[in-house]
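K.L.:
Pasting the sequence and the predicted model now:
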Amino acid sequence: MKLRMIASALALSAALIGSASLAPVTAQAATLSGGFDVGPGGFQGNFNPLAATSGFTWLSIYFEPLVTYDEKLQKVVGVLANSYEVSADQLTYTFKLKDAKWHDGKPFTAKDAKFTMSLAMDAKSGSVLAARLKAVSSVEAPDDRTLVVKLSAPSASTLDTMTKVMMLPEHALASIPADQLAKNAWWSTAPIGTGPFKFTKYVTDQYVELAANTDYRDGKPALERVINRYFANPAAAIAALRAGEIQFTYVDSNDVSTFKDDEAFKVIEGDSFVVNYLGFNHESPIWKDVRVRKAVMYAINRDAIIKSLYAGAAKPANCAYVAERLIPQGIDPYAYDPEKAKQLLDEAGWAQINGDKPITLLTYYTTPLATNVLAAVQAMLAQVGINVVPRAVDTPTYNSIVLNPQPDIGQFQMVYAGLQNGPDAGSINVGLNEKQIPPAGPNVVRARMPELNKALDTALAEIDATKRDSRYQEVCKVMNTDLPWATLWVANRYGVVSAKVKDFIWTPAPGGGPYQAHPEKWSTGE
């Protein structure tokens, strides 16, 4: 792939970058402002953690789960749980809860935890976690400080899912019918959590303000306020950061070089644990032949895109994984080979299947980097005779299209998306298992592949930790052969924070986390 094609993609994207920023929020003593939701996933309009697929960096400042990952995303630790135990057969999870209070002063108890689990398990509530909790057979609260979760079958991803279940107050939400909860005004007007900061106000599409929870169980926070600014695009957030209007924001890899040698800022880098892919809508007849799907893989020069657009900060993925322990020997590396792609398309009869008819490529990635990437992918596929037309929309619009139980195939014959592939390797199950096809779950490509289902089910049910990696190697092997997706890469992610901010923890976790960030310790150093 000639680099002038990449340059064209860059030029196209640069023209789309907006420079306007929103009116700054008035600075206050001991206040930290940030663009916490800038980047993949966007801004959480009604701040409902049950329905959130991103934004946990922000939501976990005032809502809290029973358990979360440590800041390195290596182990699960307690938050509202003092401790937890898993039975030898991995069917019973017992959580011992801390003495905590809701922001309105009422005590947090195991009844709240049981209530929250019931909402999380109920798809009618709008919960995106319901599909992940299918294995839960019962939830009990034998006393105020104990929650017992029982499974019908072992599921290795249960603890990972529990990190995303933010506890909710029964006394505030029990009167709202589950099917009216998802978009209720409560989330953006008077939400109550247990975290170190409590909600004070939301100015639509401008900012959310939190105030210190002076009664927080781990002590009064160092900051008085934390503010989440909304930005229409990353360029506006970066301008606000440089102007001192905010002290933190997510940035794309191609913005990092402008901050690396600037002592006024600190660049935070880490593995995204997200695999980016081109997802084939398997209900569209144009993708039925695996030779067509393989042609897409061979047609894309992933190495050129990674080098020129990601500045080398990504690893090519030939299945959902890039970690060496999860990659089996002998899988196809799908090295760039446009002639082979053309040959496969000819063998499959592409001219009769679709020819040069336009194919809608839907995405929720709206950053300049994503625009560059899709422009390059579009040009590369056009070289072999596949005519894709990218369509970028906001996350709610994307979800309304792809999660619709009766979708219009024409709206998304293909998607450019990302899915969590770690820290728990079983995270990809919801995007690929036939049991997770909407409305049951987020298998938006409608993959129906018996061998892949079997590999995923076997890996999730494996109770021997020493065998789990080999189970996921089998998942990788099936993905690489059958191609439910055209897997592209796993990229690094970056945040930039003012050097004046002290004890600040940000981890480029999938969906923004959650993870152990200790926001009660953050300070502006003033």
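P.N.:
Looks like it came in fine. Residues are numbered from 1 along each chain as shown.

K.L.:
Could you use CA atoms for every contact and neighbour count after this?
P.N.:
OK.

K.L.:
Figure out the length between the terminal residues of stretch 148-159.
P.N.:
The first and final residues of stretch 148-159 sit 13 Å from each other (CA to CA, to the nearest Å).

K.L.:
buried set for it?
P.N.:
148-151, 153-159 (16 or more other CA atoms under 10 Å).

K.L.:
Name the nearest residue to Gln90, sequence neighbours excluded.
P.N.:
Sequence neighbours aside, Pro154 is the residue nearest to Gln90 in space, at 5.5 Å (criterion: CA to CA, 6 or more residues apart in numbering).

K.L.:
sec struct for Met380, please.
P.N.:
helix (DSSP: H, G, I helix; E, B strand; the rest coil).

K.L.:
where do the helices sit along the stretch 201-350 of the chain?
P.N.:
Using DSSP state H, counting those that start in this stretch, the helices assigned to the stretch 201-350 of the chain run over residues 234-242, 257-260, 290-299, 302-308, 338-348, 350-353.

K.L.:
Other residues contacting the third one?
P.N.:
Spelled out, it's helix 290-299. Contacts with helix 290-299, where a contact means CA atoms under 8 Å, 6 or more residues apart in numbering, come from 280, 287, 334-338, 340-342, 344-345, 347-348, 350, 380-381, 383-384, 482-483, 485-487.

K.L.:
can you do 7 Å?
P.N.:
287, 334-338, 340-342, 344-345, 348, 380-381, 384, 482-483, 486 (CA atoms under 7 Å, 6 or more residues apart in numbering).

K.L.:
How far off centre is it?
P.N.:
Put simply, helix 290-299 sits 26 Å off its chain's centre (CA atoms, centre = their mean, to the nearest Å).

K.L.:
here's the one I want to compare it with:
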Amino acid sequence: MFARFLQTAALTALLATPALAAPDTITLAMVLEPPNLDPTGGAAAAIDEVVYANLFEGLTRIGPDGSVKPGLAESWDVADDGKAYTFHLRPGVTFHDGAGFDAQDVIFSLDRARAPDSTNAQKGLFEGIETVEAIDPQTVRVTLKAPDGAFPFKMAWGDAVMLDPASVKEIATHPVGTGPFKFGEWKQGDHITLTAYDGYWGEKPALKTATFRFIGDPTAAFAAIMAGDIDAFPIYPAPETLAQIQSDPRFKVLVGTTEGETILAMNNAKAPLDNARVREAIAHAVNRQDIIDGAMFGYGTPIGTHFAPHHPDYTDLTAKSAHDPELAKKLLADAGVTNLTLRLALPPTPYARRGGEIVAAELRAIGIETQITNMEWAQWLEQVYKNADYDLTIISHVEPMDIGIYGRDKYYFNYQNPALREVLTKLDAATDPSERSNLLKQAQEIIANDYVNAYLFQLAKTGVAKAEIEGLWENAPMPANDLTGVHWKD
């Protein structure tokens, strides 16, 4: 009788116990640690990989399919002449410090980004703005100097997020945004933690905590995945192990595209790289497939200009710089260049370090020696990107539709071409899709014909995650680890 009572009690207790809830925390890994957490004041993609759509939001945003979607503006109207955009802000939005978000914050954020002393890495996004004015607390009108059909897209960049004026002084280390997650802690050299923001205006995320760990070494990345120490590695740095991971039922592999044009960048102002024939020789010396196979284990799409192959306006110009060592030698001879040694600066990413060794060997085959310097990320940003103190470097430009960088003053390529600038100016003003397509193709042709850089491959997005995780982006139309839709299977 007593035994039967125990059995009944145990069954009753079992039936009364709720099913185990899905986890509400996640640990993701990244190759690079961001130098700071201010997306409006730093060029590193690693900043957006932590904060975009998670901590900070803009008037608009990019969705996982690359489309422009409403953000803090729930809608917008365009004037008939295309020179004014009126943004209707969402009601009830607050910053993580409790301050309300309204039109004055939009004015502050956009005026700060376009100010003469602005340190925004994408200042060109805001150059077309004439005025920003509040119609009422929930309505903002942005008047442009000329029509710009791409303006909602520009406002979706991480560099255009909305800021809390009171928090700007500490934004680099203690950011305050309007997103579904707020800043938790940053243990430099190890991890950054975000926590769910209870006062979020939109749909609450399934996750309560997200931790970003920094693992740059491919061997360590593989070990961390296999040991279960991390839940997902959205941009996995060890593609040579993907087949092994894919065969393990504990994991899934996500293979997609990125906006990352991987290039052998050249300092066009530095002799003899100021000679187009020398740049062309370097472009013909490089075998793209060797780099894709040797550095990326077959993951990557060859490119011949600074444009994403998945974009409908992409032009395949790889034939202009096909691998041809003999032609490369002739071009160097025609330019009168002999006994050339160039400095090759390599950031810490695996594609750069592995690819750099291959590039050095292929340049040696045409008579160019290289002095390789392996740099940490902060050093590369300061010396190469900011001060243009380099000859060659390998880097992926992961910002979407960024061919406009070739028209900038004092950009680290040091490239100047009035014809390209004229095309880009027309592009900014064009609203007709067919005209924009034409101009984009012209721009691609110009930089390919000038051999501004040696164009290598479009970076693939090879991610790994535990099988139970859903909602991670397969493609990367923006450098981001958007966690708003990420959850564990129940």
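P.N.:
Nice, thanks for sending it over. Quantities reported herein were computed from a predicted structural model and do not represent experimental measurements.

K.L.:
and which of the buried residues of stretch 148-159 of the first structure is nearest to Phe199 of the first structure?
P.N.:
Nearest to Phe199 of the first structure among these is Leu159, at 27.5 Å by CA to CA.

K.L.:
Please work out which of the helices of the stretch 201-350 of the first structure is packed deepest.
P.N.:
Of the helices of the stretch 201-350 of the first structure, the one with the most neighbours on average (mean count of other CA atoms under 10 Å) is helix 290-299, at a mean of 23.

K.L.:
what's it aligned against in the second structure?
P.N.:
Aligned by TM-score structural alignment, helix 290-299 of the first structure falls on residues 276-285 of the second structure.

K.L.:
Tally up the residues packed near Ala465 of the first structure, please.
P.N.:
Look at Ala465 of the first structure: counted by other CA atoms under 10 Å, it has 9 neighbours.

K.L.:
The residue in the second structure that it lines up against and Leu331 of the second structure, how far apart?
P.N.:
When the second structure is aligned by TM-score structural alignment, the residue opposite Ala465 of the first structure is Pro433. In this view, Pro433 of the second structure and Leu331 of the second structure are 39 Å apart by CA to CA.

K.L.:
do the same with Pro479 of the second structure
P.N.:
From Pro479 of the second structure over to Leu331 of the second structure the distance is 37 Å, taken as CA to CA.

K.L.:
could you dump the helices of the stretch 201-350 of the first structure to CSV with distance to Val501 of the first structure?
P.N.:
Shown next, in CSV, are the helices of the stretch 201-350 of the first structure (distance: least, CA to CA, whole Å):
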stretch, distance to Val501 of the first structure
helix 234-242, 13
helix 257-260, 16
helix 290-299, 44
helix 302-308, 32
helix 338-348, 49
helix 350-353, 56
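
K.L.:
Which one, of those helices, ends up nearest to Ser400 of the first structure?
P.N.:
helix 234-242 (24.0 Å).

K.L.:
Average separation of that closest one from the aligned part of the second structure, please.
P.N.:
On superposition with the second structure, the mean distance recorded for helix 234-242 of the first structure (mean CA distance after the TM-score superposition for the first structure) is 2.7 Å.

K.L.:
so what's the closest residue in space to Ala45 of the second structure that isn't next to it in sequence up against?
P.N.:
Leaving out its chain neighbours, the residue that sits closest to Ala45 of the second structure by CA to CA, 6+ apart is Pro479, at 6.0 Å. Neighbour list for Pro479 of the second structure: 45, 48-49, 398-399 [criterion: CA under 7 Å, 6+ apart].

K.L.:
just the strands in the stretch 351-500 of the first structure please.
P.N.:
For the stretch 351-500 of the first structure, the strands defined by DSSP state E, counting those that start in this stretch occupy 359-363, 388-392, 414-420, 485-498.

K.L.:
Could you dump these into CSV and include distance to Tyr321 of the first structure and mean neighbour count?
P.N.:
Shown next, in CSV, are the strands of the stretch 351-500 of the first structure (distance: least, CA to CA, whole Å; neighbours: other CA atoms under 10 Å):
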stretch, distance to Tyr321 of the first structure, mean neighbour count
strand 359-363, 21, 21
strand 388-392, 25, 20
strand 414-420, 10, 23
strand 485-498, 8, 24
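
K.L.:
With respect to Pro49 of the first structure, which of those lies nearest?
P.N.:
strand 414-420 (17.0 Å).

K.L.:
Please say which position in the second structure Thr92 of the first structure maps to.
P.N.:
Thr92 of the first structure maps onto Ala84 in the second structure when the alignment is built from TM-score structural alignment.
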